[in-house]
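**Student:** what's the 3D shape of this:
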Amino acid sequence: MTGQVATEIETLLQQALSPTRLKVINDSARHHGHAGDDGTGESHFTVVIETPVFEGKNRLARQRMVLAALGDIPGQRVHAFAMKCLTPGESAAGERA
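**Tutor:** Model (predicted):
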């Protein structure tokens, strides 16, 4: 079951960046009882996003594009947010399913 925040993350990234691949991974259960766990079950996320929009952009520029698309979600509505920003054909080494 996908929660409200995860669904919102997915929708915003689809609209802004037209990814060819997108995984929104809820890591919250791994952090239960730790700092930032607000009890909602949607406090920690990892996103793996692949889009041609990232072509020619460095890692920081890609991450800024993702953060701009998500507005106040990372850092305000979500405690922890990790991302892997790729172009088609790049590999996400160590990616979780």
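**Student:** can we go C-alpha only for contacts and neighbour counts from here?
**Tutor:** Fine.
**Student:** Please, which helix or strand holds the closest residue in space to G75 that isn't next to it in sequence?
**Tutor:** Spatial nearest neighbour of G75, excluding adjacent residues (Cα to Cα, 6 or more residues apart in numbering): F81 at 7.6 Å. Using DSSP states H and E, F81 sits within strand 80-86.
**Student:** So what touches stretch 59-71?
**Tutor:** Identification of contacts with stretch 59-71 by Cα atoms under 8 Å, 6 or more residues apart in numbering yields 9, 12-13, 16, 54, 74, 83, 85.
**Student:** Try it again at 6 Å.
**Tutor:** F54 (Cα atoms under 6 Å, 6 or more residues apart in numbering).
**Student:** same question, stretch 34-54
**Tutor:** 19-28, 62, 78-88.
**Student:** want to put them side by side, so please do this one too:
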Amino acid sequence: MTIAETMHDKLQNAFAPTALEIVDESHLHAGHMGARPEGETHFRVTIVSAAFAGASRVQRHRLVHEVLAAELRERVHALALVLRTPEEAR
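**Tutor:** Prediction:
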């Protein structure tokens, strides 16, 4: 299973999102710190979930970082996050 697939499964289970998009942007960071030739180090993640209701931007980021702690510790160097409630996504 790829890192992106693992992240997808974890985020799907944790947040039951109405929308979830994970884009591997590693190729845009080739040669930069944290980049690996095989990729899967830099991701852009968009999640729309009711689980974010009432949470600040920082709290939302912390929730996602908790779910992806192992990936962030072992492999993922950068994670760009767009986290919205269904109402905010309209």
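**Student:** returning to that earlier point: I'd like to know how many residues surround the residue mapped onto the residue nearest to G75 of structure 1 from structure 2.
**Tutor:** Superposed on structure 2 with TM-score structural alignment, F81 of structure 1 falls opposite L79. Applying other Cα atoms under 10 Å, we find 19 residues neighbouring L79 of structure 2.
**Student:** What separation do you get for L79 of structure 2 and V64 of structure 2?
**Tutor:** Per Cα to Cα, to the nearest Å, L79 of structure 2 is found 10 Å from V64 of structure 2.
**Student:** Run through the helices of structure 1 in chain order.
**Tutor:** 4-17, 59-70 (DSSP state H).
**Student:** Show where the last one falls in structure 2, residue numbers please.
**Tutor:** I take that to be helix 59-70 of structure 1. Counting by TM-score structural alignment, helix 59-70 of structure 1 sits on residues 57-68 of structure 2.
**Student:** For that stretch, list every residue counted as buried.
**Tutor:** Buried positions in stretch 57-68 of structure 2, judged by neighbour count with 16 or more other Cα atoms under 10 Å: 60-61, 63-64, 67-68.
**Student:** what does stretch 9-16 of structure 1 give?
**Tutor:** Quick answer for stretch 9-16 of structure 1 (16+ other Cα under 10 Å): 9-10, 12-14.
**Student:** from these, which single one is nearest N58 of structure 1?
**Tutor:** L13 (18.3 Å; Cα to Cα).
**Student:** What does that closest one correspond to in structure 2?
**Tutor:** Match for L13 of structure 1 (TM-score structural alignment): L11.
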